[in-house]
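# model the following, please.
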Amino acid sequence: MATIKVKQVRSAINRTKTQKRTLEALGLKRLHQVVTHEASPAVLGMVAAVRHLVEVQEEN
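Okay, the predicted model is just below:
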């Protein structure tokens, strides 16, 4: 399975509780932090929910 890198590029301030919890579930705690995840349907769904707050790169 492929892996992806997720980087938080926008703040969680003034976001809904659901969006904040989604960022926490992805392991993102601060701006410009990068985490690596397997590209599973669950992770891709979480990334889609906060796509306006993160950048995604596919890792080879």
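
# drop to CA atoms for contacts and neighbour counts, all remaining ones
OK.

# tell me which stretches of this protein form strands.
3-8, 34-38, 54-59 (DSSP state E).

# alongside the first, I'd like the structure of this one:
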Amino acid sequence: MAKVRISQIRSTIKRPENQKRTIKALGLGKINRSVEVELTPQINGMINKVSHLVSVTEL
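Purely as a prediction, here's the structure:
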């Protein structure tokens, strides 16, 4: 599997609760925080759900 770096670029203030929980499940929570994860179908689905709040870079 490919590895990707996910960085939060926008705030979760005034966002639906399911988007806030998705950001937490990805290991984010603050702006400019980044995590490196394997790109599985589950992670890809979470990225698509909050794509307007995060940036994704392939490693």
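
# what's the TM-score here?
Here the TM-score for the pair of chains, by TM-score structural alignment, normalised by the length of structure 2, is 0.98; 59 aligned residues with a Cα RMSD of 0.4 Å.

# if we can go back for a sec, make JSON lines from the strands of structure 1 and add distance to A25 of structure 1 to it.
As requested, the strands of structure 1 are exported to JSON lines (distance: least, Cα to Cα, whole Å):
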{"stretch": "strand 3-8", "distance to A25 of structure 1": "12"}
{"stretch": "strand 34-38", "distance to A25 of structure 1": "11"}
{"stretch": "strand 54-59", "distance to A25 of structure 1": "13"}
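
# most tightly surrounded among those strands?
For the strands of structure 1, the largest average neighbour count (mean count of other Cα atoms under 10 Å) is found in strand 3-8, namely a mean of 19.

# please report the distance of the closest residue to I4 of structure 1 other than its chain neighbours from I13 of structure 1.
Closest residue in space to I4 of structure 1, ignoring its immediate chain neighbours: E58 at 4.5 Å, by Cα to Cα, 6 or more residues apart in numbering. Noted for E58 of structure 1: a distance of 27 Å to I13 of structure 1, by Cα to Cα, to the nearest Å.

# where's R21 of structure 1 relative to A2 of structure 1, distance?
Distance, R21 of structure 1 to A2 of structure 1, by Cα to Cα: 24 Å.

# who has more neighbours, these two?
A count of neighbours by other Cα atoms under 10 Å puts R21 above the other of R21 of structure 1 and A2, at 14 against 10.

# all set now, cheers.
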